[in-house]
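# pasting the sequence and the predicted model now:
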Amino acid sequence: MLISTFVVAVCLLSYGSAKKRDNLNRLESHIGILEQKFKDLEKQVAKQNNELRDQKDLLAEKSEEIKLLKELLQKKESFIDTASQNIGALLNKSPDKRFLLDDSVAFFARLDETELTGVALNQTIVFDKIVLNAGNAFNAQTGQFTAPVDGFYLLSVSVASDLGHNHQLQVALMRNNDIIARAHAHGDSGHLDQGGVTIVTGLAAGDKIRVKSTYQDVTDFYGNGLTTFSGFQIMFK
């Protein structure tokens, strides 16, 4: 009887130890699963932090670009105001022989797309947005204005360089095969630059006016309305 009791006690102890080991193994396995989930969560948080930093950097770049665009637009508005004042002064100065703007011959074209890339040397600039083409003397497909009649014309060109490092460009205002004016822009270290030229010249009927790239083999132009080409006929009375 004593021996049977001892055997039963040993069996109970062995069963208890086995159960504890089984519980311990299950606990260790559960801890391992929790640790892996924690590591996965840490990776997700790190990825989201990286994406957030990238978005903040992009937002900062866009903010700087918007600031530069506003500065260029302000300069252009100032130039237009000055030109308007000069025209008004000329009208008031010569009441007996003043010039009028003939609205039957006028055009205004601009580059609305963000960039015009891969422009070759001596290539004519073709503008993707035709704002005004009174008299239909401007050809949107070729980028050329053809004078419909003999007379004096005001012609204006503005160009904006791309955002590339140390990016320069130069264009020539062409009358047929002759250069009659030039404009230059020089962007540097991610900053835009805009250059322009406005002239008054005599044209014969059939003369073709265009803007061509003249600085280097291949260049890029910045758009967003900052690269433009316009003109109109001046009528004397």
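Great, that's in hand.
# rest of the way, CA atoms for contacts and neighbours
Will do.
# which residues touch residue 107?
130-134, 137-138, 230-232 (C-alpha atoms under 8 Å, 6 or more residues apart in numbering).
# how about those residues in a markdown table, adding distance to residue 30 and neighbour count?
A markdown table is the format used below for the contacts of residue 107 (distance: C-alpha to C-alpha, whole Å; neighbours: other C-alpha atoms under 10 Å):
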| residue | distance to residue 30 | neighbour count |
| --- | --- | --- |
| 130 | 70 | 19 |
| 131 | 70 | 11 |
| 132 | 74 | 16 |
| 133 | 76 | 21 |
| 134 | 80 | 15 |
| 137 | 81 | 18 |
| 138 | 77 | 26 |
| 230 | 75 | 21 |
| 231 | 79 | 23 |
| 232 | 82 | 22 |
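# what comes up buried for the helix or strand containing residue 102?
Using DSSP states H and E, residue 102 sits within strand 99-110. Residues of strand 99-110 classed as buried by neighbour count (16 or more other C-alpha atoms under 10 Å): 99, 105-110.
# ok, second structure coming up, stack it against the first:
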Amino acid sequence: MVASGTICFVVVLLFTQTEAENEILNRITTLEKECSKLNSNVRDLQSEVEGMKAESKWGKEQLQHLTDAMFTKEGNLRTRRQGYEEIEVAFFATIRTSQPHLGQGQIVIFDHVVTNIDSSNSVGGYSPNTGTFTAPVDGLYVFSATLVSAYDQSNHATVFKNNQRLTVMYFHGNAVHDYDKTSQTLVLDLKQADTISVRESENDKSYYPDDHCLFSGFLLRQHYSGVIVG
């Protein structure tokens, strides 16, 4: 009976020990899984921190760019965008000298220049030698033309963009045996180096001189090809 009880006790002891070992192993396995999850979370956090550092650096750089664009080195607020100051383009010219016997397709010369501004300092602007306006920058432009016919003449004139006819201007002075006047306003999207001119459509025609005929234009809004900060 003693031997049998001892065996039972040993068996129970071994079973208890095995159960304890299994529980320890299970806990170790659980801890390893938790450690693995923690390591993964730590890596994710490290990645987020690196991303936040990069965003913070970018934000600081952008803030510095904005600060440089808005303020001078002395800390004064800039009144204009440095490096991207507004371009002024405008012209106004009249026909002062008579131009008799104009031929078909000939450019009308507005020889008396009152205003001719091009702050871009390019080869653009209006030329009184050719009667042609050349766009110095990309942008939205406004043009106006007023023509007075010679006495007792009917006539047609055209506004050209480069070599493309845009509009037709008509006079009918011979209907009333007097002078006739016509005018137009155009709003055009131009690229740099595009040209605008007024051309005669018929043969052997002329216009009333002494500043009665006008041609003018100006840059309404410049178009920028890149991103401007400031």
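Yep, it's here. None of these values were measured; they are calculated from a predicted model.
# TM value for the aligned chains?
With the length set by TM-score structural alignment, normalised by the length of the second structure, the two chains reach a TM-score of 0.54; 132 aligned residues with a C-alpha RMSD of 1.9 Å.
# returning to that earlier point: residue 17 of the first structure: which of the buried residues of strand 99-110 of the first structure is nearest?
When the buried residues of strand 99-110 of the first structure are compared for distance to residue 17 of the first structure (C-alpha to C-alpha), residue 110 wins out at 86.7 Å.
# dump the contacts of residue 107 of the first structure into TSV; add distance to residue 123 of the first structure and secondary structure as well.
Shown next, in TSV, are the contacts of residue 107 of the first structure (distance: C-alpha to C-alpha, whole Å; DSSP: H, G, I helix; E, B strand; the rest coil):
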residue	distance to residue 123 of the first structure	secondary structure
130	19	strand
131	22	strand
132	23	strand
133	22	strand
134	25	strand
137	20	coil
138	17	strand
230	18	strand
231	20	strand
232	23	strand
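# residue 203 of the second structure maps to what in the first structure?
Aligning on TM-score structural alignment places residue 203 of the second structure opposite residue 217 in the first structure.
# same check on residue 144 of the second structure?
Applying TM-score structural alignment, one finds that residue 144 of the second structure aligns to residue 156 in the first structure.
# what are the buried residues along the helix or strand hosting its match?
In the assignment (DSSP H and E), residue 156 of the first structure maps to strand 151-160. Neighbour counts over strand 151-160 of the first structure (16+ other C-alpha under 10 Å) mark 152-160 as buried.
# re the thing from before, any chance of a markdown table for the contacts of residue 107 of the first structure, columns distance to residue 12 of the first structure?
Shown next, in a markdown table, are the contacts of residue 107 of the first structure (distance: C-alpha to C-alpha, whole Å):
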| residue | distance to residue 12 of the first structure |
| --- | --- |
| 130 | 96 |
| 131 | 97 |
| 132 | 101 |
| 133 | 103 |
| 134 | 106 |
| 137 | 107 |
| 138 | 104 |
| 230 | 102 |
| 231 | 106 |
| 232 | 109 |
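# what's the most distant pair in these?
Taking C-alpha to C-alpha as the measure, those span a maximum distance of 14.3 Å, between 130 and 232.
# can you pull out the helices in the second structure?
For the second structure, helices defined by DSSP state H occupy the ranges 2-70, 173-176.
# nearest to residue 208 of the second structure, out of these?
With C-alpha to C-alpha as the criterion, residue 208 of the second structure lies closest to helix 173-176 of the helices of the second structure, at 11.7 Å.
# related to what we said a few turns ago, point out the most buried one among the helices of the second structure.
Ranked by mean neighbour count under mean count of other C-alpha atoms under 10 Å, the helices of the second structure are led by helix 173-176, which reaches a mean of 14.
# what does residue 34 of the second structure correspond to in the first structure?
The alignment leaves residue 34 of the second structure without a partner in the first structure, by TM-score structural alignment.
# in the second structure, what stretch matches stretch 5-22 of the first structure?
So stretch 5-22 of the first structure sits over no part of the second structure, by TM-score structural alignment.
# rebuild the buried residues of strand 151-160 of the first structure as TSV, extending it with distance to residue 84 of the first structure.
Compiled in TSV, the buried residues of strand 151-160 of the first structure are given as follows (distance: C-alpha to C-alpha, whole Å):
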residue	distance to residue 84 of the first structure
152	18
153	16
154	13
155	14
156	14
157	16
158	17
159	20
160	22
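# and the residues you listed, which two are the farthest apart?
The most widely separated members of the buried residues of strand 151-160 of the first structure, counting by C-alpha to C-alpha, are 152 and 160 (27.2 Å).
# give me the nearest residue to residue 121 of the first structure, chain neighbours excluded.
Residue nearest to residue 121 of the first structure in three dimensions, not counting chain neighbours: residue 217, with 4.7 Å by C-alpha to C-alpha, 6 or more residues apart in numbering.
# look up how far residue 63 of the first structure lies from the equivalent of residue 115 of the second structure over in the first structure.
Matched to the first structure by TM-score structural alignment, residue 115 of the second structure sits across from residue 132. According to C-alpha to C-alpha, to the nearest Å, residue 132 of the first structure and residue 63 of the first structure sit 31 Å apart.
# and what of residue 22 of the first structure?
In this structure, residue 22 of the first structure and residue 63 of the first structure are 61 Å apart, going by C-alpha to C-alpha.
# repeat for residue 150 of the first structure
According to C-alpha to C-alpha, residue 150 of the first structure stands 48 Å off from residue 63 of the first structure.
# spit out the contact partners of the match of residue 115 of the second structure.
Residue 132 of the first structure is in contact with 106-109, counting by C-alpha under 8 Å, 6+ apart.
# export these to CSV and append columns for distance to residue 237 of the first structure.
Formatted as CSV, the contacts of residue 132 of the first structure follow (distance: C-alpha to C-alpha, whole Å):
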residue, distance to residue 237 of the first structure
106, 18
107, 22
108, 24
109, 28
